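J.: sharing a sequence plus its predicted fold:
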Amino acid sequence: MNQIIIIGSGPAGFTAAIYAARAGLKPLMFASAIGIGGELMNTTDVENFPGFPEGIQGPDLMQKMQEQAERFGTEVVYDDVTELDVSGEVKRVTASDGTVHEAHAIIYATGSAYRKLGLEDEERLSGHGVSWCATCDGFFFREKTIAVVGGGDSAMEEATFLTRFADKVYVIHRRDELKASKIMQQRAFDNPKIEFIWNSGVSAIHGETEVTGLTLQSTVDGSERELAIEGLFIAIGNDPRTHLVHGKLDLTDEGTIAVDGRSSRTSVAGVFAAGDVIDPHYRQAITAAGSGTAAALDAEHYIAALEQKQNAVPATV
């Protein structure tokens, strides 16, 4: 029987593991069978995580987090979770090999996945001009010409933010009107650095080692045109990885796991959630790490109360 099982190996999961391990709870962490470290593994320079004034590569940051968690006793299992049973006081986690692990508490920190265009060179040029996070990477595009794909609030926010750095920002949208709120639309329309390209989708990304341009295809007549740019930001949404808890935990209207206020407590006692899977707004490594701290502390208090209850001596008559 484990005291805590952590599902997910991004900043939230590893920070939760560090705190839980230092509390002597010997957490068992399930990292992906394919890749450990979450979205930061696809990020090159991380310059906004405190403690690294010269910046750090995303994979290096995650390796340091893993080393720190393991130093205090976290056991990392390189396997995927296929099933959760959170109905009883004892929680059960089934791995892809069929092994069932039991725990008093679960910290669910599976993060979210950026929606992608599905283009051939999208992954290849990730971190080399293709990005899904303006606040993470905007600094690297000073005095450059870039493009943002999307038509919602996130796309308008990204485009407006990027004008702090870039000389020119194209907004590419498949329709002739935006889905964004009126105030976000107006801010973008009023910004002289932003130019809209309507009724168009990206059909190809160009560049050998860095993004150099796009092929745009008209959604009206199918015609194509080339657009020279030096960076592409994809802002078509993201999806929290909640597939394992559908019908088991309460979700918000945005599809994230619902928690009690600023805590990590979910709708099921003994199950805690942290990171992007509860955060539809910020989605930063540092906010995920802080969320993981809260989850570990909440889980620690829950386990302490559970042990106190189990060790209570029944009153004699």
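T.: That came in fine, so what should we check first?

J.: going forward, measure contacts between C-alpha atoms and count neighbours the same way
T.: Noted.

J.: quick one: distance of the longest helix seen in the chain to the chain centre.
T.: Taking DSSP state H as the criterion, the chain has its longest helix at helix 285-311. Helix 285-311 has its C-alpha centroid displaced from the chain centroid by 21 Å (CA atoms, centre = their mean, to the nearest Å).

J.: report the buried residues of that helix.
T.: For helix 285-311, the buried set under the neighbour-count rule, 16 or more other CA atoms under 10 Å, comprises 285-300, 302-303.

J.: do the same with stretch 115-127
T.: For stretch 115-127, by 16+ other CA under 10 Å, it's Leu117, Glu122, Leu125, Ser126, Gly127.

J.: now do the same contact list for Ala273.
T.: Ile107, Tyr108, Ala109, Ile257, Val259, Ser264, Arg265, Thr266, Ala295 (CA atoms under 8 Å, 6 or more residues apart in numbering).

J.: looking at these, which are in helices?
T.: Ala295.

J.: out of the contacts of Ala273, list just those in strands.
T.: Ile107, Tyr108 (DSSP state E).

J.: filter the contacts of Ala273 to the buried ones?
T.: Ile107, Tyr108, Ala109, Ile257, Val259, Ser264, Arg265, Thr266, Ala295.

J.: next up, a structure to set beside the first:
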Amino acid sequence: MSKEIKDIDLVIIGGGPAGLTAAIYAARANMEALLLEDKFIGGQVKNSYTIENYPGFKNISGADLADLMQEQAEEAGANIDEFDIIENVKFNDEERLIETEEAIYRAKTVILATGAVPKKLPIKNEEKFFGKGIHYCAVCDGAMYKDKVVGVVGGGNSALEEAIFLTNFVKKVYIIRRKDSFNGEKSVIDKVMNNEKIEVLFNKDLVDVEGENFVTKAIIKDTKTGEISEVQLEALFGYIGTEPKTAIFREYIKLNEYGYVLTDGNMRTNIKGVYAAGDVREKEYRQITTAVSDGTIAALEAEKFLNKLK
């Protein structure tokens, strides 16, 4: 049986802060819009233990902030389809098609807000121990290691904040940092350095992990002397950056060398009527606030484009 073809004003691909913001603006503009998310609504922000730099909230969990955004979008009239897998897309200046498991959407405009996913740790045994000591979400998996010793690999805000979060459960956290300083905010760095459960291993690079069925130790290398040593631990949480989720539309949309979508300042891509917003887009700063800004602009530009078609 062939799939039904549905004409629609706007399809938003991705349900993180950028996509949800775009959905709010689209709903308020009375656009016929659909937000498609192949996993859970909220994106990476959903996994943040605490957020202290989003205006209006002195302190809020990522899950709570994502839920509030979703609630606001739905109350505004946004149509959100969670856990709907996109099987194929076809974009050109005349036609924008998005095929899911249930239907084919012929959209007048599209906003790409697929975000990014954590980079895998570049070690030999990553696949062997994934889920068995190798993790990328402390909020999701940290409680598994109550009263254990764990490690965090990275040096940005995400790594530091998740290390702090892990101290709620574990006995000790090693932060494995290949440089002699962090990239995070000073307030977060101060919390890390003053936490008695955290030990920072500066100038140390992760070589690999070892164990039988589960991780039991990390092999690290001194980046200055080359000396190899071992750290006894039961889990490693990787926070070494992200990779954009652009594989499904890279045939049509111009990307930079790292796979991020190229746009102008108004979120426009190389295809007419197709916009990009949030972490999937090439830009210097990737914060919740910048994602929200991108989503706003993309939705307003989509509205403008639709008005020209009428």
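T.: Cool, the structure landed. Treat the numbers as computed from the prediction; the structure is a model and nothing was measured.

J.: TM-score for these two?
T.: After superposition, the two chains reach a TM-score (TM-score structural alignment, normalised by the length of the second structure) of 0.73; 268 aligned residues with a CA RMSD of 3.6 Å.

J.: rewinding a little: could you export the contacts of Ala273 of the first structure as TSV, including distance to Ser203 of the first structure?
T.: Formatted as TSV, these follow (distance: CA to CA, whole Å):
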residue	distance to Ser203 of the first structure
Ile107	40
Tyr108	36
Ala109	34
Ile257	34
Val259	39
Ser264	41
Arg265	43
Thr266	41
Ala295	42
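
J.: give me the number of residues near Gly247 of the first structure?
T.: 8 (other CA atoms under 10 Å).

J.: what's it aligned with over in the second structure?
T.: Aligned counterpart of Gly247 of the first structure in the second structure: Glu251 (TM-score structural alignment).

J.: its match in helix, strand or coil?
T.: coil (DSSP: H, G, I helix; E, B strand; the rest coil).

J.: next: Glu89 of the first structure.
T.: Applying three-state DSSP: Glu89 of the first structure is coil.

J.: quick revisit: so can I have CSV of the buried residues of stretch 115-127 of the first structure showing secondary structure and distance to Val148 of the first structure?
T.: Formatted as CSV, these follow (DSSP: H, G, I helix; E, B strand; the rest coil; distance: CA to CA, whole Å):
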residue, secondary structure, distance to Val148 of the first structure
Leu117, coil, 12
Glu122, coil, 14
Leu125, coil, 15
Ser126, strand, 14
Gly127, coil, 15
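
J.: nearest to Phe72 of the first structure, of those?
T.: Checking those against Phe72 of the first structure by CA to CA gives Gly127 as the nearest, at 31.9 Å.

J.: that closest one against Asn42, yeah?
T.: Yes: between Gly127 of the first structure and Asn42 there is a contact at 6.8 Å, judged by CA atoms under 8 Å.

J.: can you give me the strands in the stretch 51-200 of the second structure?
T.: Assigned by DSSP state E, counting those that start in this stretch, the strands in the stretch 51-200 of the second structure fall at 79-82, 86-91, 96-100, 103-112, 116-118, 134-135, 149-153, 172-176, 198-201.

J.: do you know which of those strands lies nearest Ser187 of the second structure?
T.: strand 198-201 (15.6 Å).

J.: now that closest one, how far from the centre of its chain.
T.: 26 Å.

J.: may I see the buried residues of that strand?
T.: Ile198, Glu199, Val200, Leu201.

J.: residues touching the aligned partner of Arg92 of the first structure in the second structure, list them.
T.: Aligned counterpart of Arg92 of the first structure in the second structure: Leu97 (TM-score structural alignment). The contact partners of Leu97 of the second structure, by CA under 8 Å, 6+ apart, come to Val89, Lys90, Phe91, Ile104, Tyr105, Arg106, Ala107.

J.: return the member of these nearest to Val150 of the second structure.
T.: Val89 (41.3 Å).

J.: residues near that closest one, how many?
T.: Val89 of the second structure has 17 nearby residues by other CA under 10 Å.

J.: my guess is it contacts Glu99, does it?
T.: Yes: Val89 of the second structure is in contact with Glu99 according to CA under 8 Å; the separation is 6.0 Å.

J.: and Gly77 of the second structure, how far is that from Leu35 of the second structure?
T.: 11 Å (CA to CA, to the nearest Å).

J.: which of these two has more residues huddled nearby?
T.: Taking neighbours as other CA under 10 Å, Gly77 of the second structure and Leu35 compare with Leu35 leading, 24 against 18.

J.: my read: the more buried one touches Gly14, true?
T.: Yes: using CA under 8 Å, Leu35 of the second structure is in contact with Gly14, at 6.8 Å.

J.: residues near Glu127 of the second structure, how many?
T.: 12.

J.: can you check Gly226 of the second structure too?
T.: Gly226 of the second structure: 11 neighbours (other CA under 10 Å).

J.: mind checking the SS state of it?
T.: Classified using three-state DSSP, Gly226 of the second structure is coil.

J.: contact partners for it?
T.: Per CA under 8 Å, 6+ apart, neighbours of Gly226 of the second structure: none.

J.: same thing with Glu74 of the second structure?
T.: Ile24, Ile80.

J.: try Thr94 of the first structure
T.: So Thr94 of the first structure contacts Val81, Thr82, Glu83, Leu84, Val100, His101 (CA under 8 Å, 6+ apart).

J.: which of those map to contacts in the second structure?
T.: Among the contacts of Thr94 of the first structure, the contacts conserved in the second structure (both residues aligned by TM-score structural alignment, their matches' CA atoms under 8 Å) are Val81, Thr82, Glu83, Leu84, Val100, His101.

J.: what sits against whatever residue of the first structure lines up with Gly19 of the second structure?
T.: By TM-score structural alignment, Gly19 of the second structure lines up with Gly13 in the first structure. Applying CA under 8 Å, 6+ apart, one finds that Gly13 of the first structure lies in contact with Ile6, Ile7, Met29, Ile107, Tyr108, Ala109, Thr110, Ala274, Gly275, Ala289, Gly292.
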